[in-house]
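Asks: Need a 3D model of the sequence below.
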Amino acid sequence: MGLKKRLAGLTMALVVGTFAFAGCSGGGDSTGSSSAAISGEINGGGSTSVQKIIEAAGDEFAAQNPDVKFTYSGTGSSDGIKGATEGTYAFGCASRELKDEEKSGLTELVFAYDGIAMITHPSNPVSNISSADLTKIYTGEITNWSQIGGNDAPIVVVSREDGSGTRSAVEELLKFEDKLKPDATIKEGNGNVQSTVAGNENAIGYVSLTFVDNTVKKVNVDNVEATVDNVVNKSYPVSRPFLAVYKTDGLNNQTKAFLDFLMTDEGQAIVEKEGGIKVALEQ
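Replies: Reported below is the predicted structural model:
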């Protein structure tokens, strides 16, 4: 009887082992299924104004999808549009409206809005400048702060590089396209404009709202402060959309998944956390 019991026990162990192996096989199928999960490279580039938002969203998306490699290059809006058109980037970002000649073959996704703050040194007594006077400052018609109620000092005009979406937006909104004064100080990126203005008490520049801190002072435009609420209600005159652009027929699954994520509640919360204005507020 002892032998029979041992044989019965062995038989039962074999049965259990068989089911256990079957369970493992099922797990293998599950692993196979997860291999179809989101993976691969997502390569974006373009506007530096959106960079904080896109990189934060990309980091979170990659954390949720460990097989994704996410990269974003802040090279300017025009480069982002060109890269998306030519396939250098899976998606490009622009911090301005697309020009008619740039729209061919591209799909546009508005994922946020932004106000462009006009900034001066904190010691500058000027607190408001009209749109018309800003145009005159940037085209060289107004050259001294005393002409608009400030100190008797030359105005140091700081602008952005060619291809900057922020520059294109400001020039279009203030109506001085291709008329920037020749001796304007040109800086690449919002951060460089901010630090330049912070270091010169006679300077004026412009940056995305996400780059404003206590080293510079926002100046009202047409008596309206650059705030989220005033951009949303469209009372602040210097504002713009943040766009992701891509070719629909060349969009890979992982990039589509990221752009979808950007428009979820979680993605829009990242937009807001990083200083942008979420699309939901506009609707």
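Asks: contacts and neighbour counts: CA atoms only from here.
Replies: Noted.
Asks: In the stretch 51-200 of the chain, what residue spans correspond to helices?
Replies: Ranges of helices in the stretch 51-200 of the chain, per DSSP state H, counting those that start in this stretch, are 51-64, 77-86, 131-139, 165-173, 190-198.
Asks: among the ones you listed, which is the most enclosed?
Replies: Most buried of the helices of the stretch 51-200 of the chain by mean neighbour count (mean count of other CA atoms under 10 Å) is helix 77-86; its value is a mean of 23.
Asks: Who are the packing partners of that helix?
Replies: For helix 77-86, the elements it packs on are strand 40-46, strand 91-94, strand 239-246, judged by 3 or more CA pairs under 8 Å, 6 or more residues apart in numbering; DSSP states H and E.
Asks: Do me a favour and get the end-to-end distance for stretch 83-92?
Replies: 6 Å (CA to CA, to the nearest Å).
Asks: my bad, stretch 118-132
Replies: Stretch 118-132: ends 13 Å apart by CA to CA.
Asks: one more to put side by side:
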Amino acid sequence: MKIKALGLAAITGIMALASCGGDTGTKQDTPTSGTISISVDESFQPIIESEINTFEGIYKYAKINAAYKPEGQVLKDLLDDSTKIAILSRQLTEEEKAVFDKQNRVPRYTKIAIDAVALITNKENPDSLLTMEDLTKIFSGQIKSWKELDKGSPLGDITIVFDNNNSSTARYVKDSLIAGNNLPANTFASNSHKALIDYVQQNKNAIGVIGVNWVSDFDDSTVVGFLNKIKVVGISENPAPVSTEDYYQPYQAYIAQEVYPLRRFLYVISTEGRSGLGTGFASFVASDRGQRLILKSGLVPATMPVRVVSLGN
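Replies: Now for the predicted structure:
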């Protein structure tokens, strides 16, 4: 691994010299050194923290200051040019691209992972299997009570909980499930992922929407602690499932096989006009070592194959 790291350092060092055109007398960051600030969708804080810690461990003169924010604020940082590196779960819209065109800035994308949105419920909720049709009706307000899903349910009115009103998960649900319409009146924001999980743990009628990265890394003691508090919902695209085998939870294999329906991509978006530290970090995350960290976290790597093993009887 040391040989690979030295090789990357040599290559990126050459890139830095080529892009800077020699010593201008002003100290600039390079792909493996210097200090930069980046804005990150807070849904991906666990994996990006891991990537940054590993990158800084390899490149001792590199310092990346990450601000974890709701998606809307990350986009604002990028559009305002207060950051040149953003990590988001979508590409830019045509309107957003037009802003960069006016400023003569060119955003570049590096796809780094396939992610998913997870749904969580209280441990005492018997309804841990839902269809996509059920979800559409819940998030559009057509279904407001757990008894409408199961007449024998001991639960009452559904409470929908997101981490933040301006989060990528809220935007994803609106775009993917209810065609951009407004969420119903029984929707609330908890202001953090931990607060969301705590709320679902304490409220039997709640259904929470969270980035799968917060519940996917079984080697992370924090994740294991979260999973002990809640249930992760299984989802079926079949409106009339025949058995429990028609339902899928957001496990890595099911995301990779595209049978878990609530999937999304994760991108590093860069507006650096040269090969700086942001470019070096994006290259690292997309490299073999960075992708192995993605694999370990429970997400699906974007640039390396995932081997799905079938265990027979």
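Asks: In a markdown table: the helices of the stretch 51-200 of the first structure, plus distance to A22 of the first structure.
Replies: Putting those into a markdown table (distance: least, CA to CA, whole Å) gives the following:
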| stretch | distance to A22 of the first structure |
| --- | --- |
| helix 51-64 | 30 |
| helix 77-86 | 47 |
| helix 131-139 | 73 |
| helix 165-173 | 58 |
| helix 190-198 | 59 |
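Asks: Mind checking these for the one nearest to A269 of the first structure?
Replies: helix 51-64 (9.5 Å; CA to CA).
Asks: now what about the closest one, what contacts it?
Replies: 68-72, 74, 258, 261-262, 267, 270-271, 274-276 (CA atoms under 8 Å, 6 or more residues apart in numbering).
Asks: repeat that for 7 Å
Replies: For helix 51-64 of the first structure, contacts defined as CA atoms under 7 Å, 6 or more residues apart in numbering pick out 68-70, 72, 74, 258, 262, 267, 270-271, 274.
Asks: show me the contacts for the residue mapped onto P154 of the second structure from the first structure.
Replies: Under the alignment defined by TM-score structural alignment, P154 of the second structure is paired with N151 of the first structure. The contact partners of N151 of the first structure, by CA under 7 Å, 6+ apart, come to W145.
Asks: Please repeat the previous calculation with a cut-off of 10 Å.
Replies: Shown in contact with N151 of the first structure (CA atoms under 10 Å, 6 or more residues apart in numbering): 124-126, 144-145, 202.
Asks: any chance of the residues you listed in JSON lines, with distance to E188 of the first structure and neighbour count too?
Replies: Converted to JSON lines, the contacts of N151 of the first structure look like this (distance: CA to CA, whole Å; neighbours: other CA atoms under 10 Å):
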{"residue": "N124", "distance to E188 of the first structure": "24", "neighbour count": "18"}
{"residue": "P125", "distance to E188 of the first structure": "27", "neighbour count": "14"}
{"residue": "V126", "distance to E188 of the first structure": "25", "neighbour count": "19"}
{"residue": "N144", "distance to E188 of the first structure": "25", "neighbour count": "18"}
{"residue": "W145", "distance to E188 of the first structure": "25", "neighbour count": "20"}
{"residue": "N202", "distance to E188 of the first structure": "19", "neighbour count": "21"}
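Asks: Same list, those, but as TSV with distance to V50 of the first structure please.
Replies: Formatted as TSV, the contacts of N151 of the first structure follow (distance: CA to CA, whole Å):
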residue	distance to V50 of the first structure
N124	28
P125	30
V126	29
N144	33
W145	32
N202	28
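Asks: Leaving out sequence neighbours, find the closest residue to the residue nearest in space to the middle of the second structure.
Replies: Centroid-nearest residue in the second structure: F44, 4.3 Å away (criterion: CA atoms, centre = their mean). Counting by CA to CA, 6 or more residues apart in numbering, N213 is the residue found nearest to F44 of the second structure once chain neighbours are left out, at 6.2 Å.
Asks: A203 of the first structure now?
Replies: V156 (4.4 Å).
Asks: Can you name the residues that contact that neighbour?
Replies: Contacts of V156 of the first structure by CA under 10 Å, 6+ apart are 120, 137-138, 143-145, 183-185, 197, 200-205.
Asks: Then D152 of the first structure?
Replies: Counting by CA under 10 Å, 6+ apart, the residues that D152 of the first structure touches are 144-146, 202.
Asks: again, only this time at 6 Å
Replies: Contacts here follow CA atoms under 6 Å, 6 or more residues apart in numbering; on that basis D152 of the first structure touches 145-146.
Asks: Could you measure from it over to P125 of the first structure?
Replies: Distance, D152 of the first structure to P125 of the first structure, by CA to CA: 11 Å.
Asks: How much space separates P154 of the first structure from E274 of the first structure?
Replies: 35 Å.
Asks: neighbour count winner among these two?
Replies: Counted by other CA atoms under 10 Å, P154 of the first structure and E274 do not tie: E274 has more neighbours, with 19 against 14.
Asks: residue in the second structure matching that one?
Replies: Per TM-score structural alignment, E274 of the first structure is aligned with S297.
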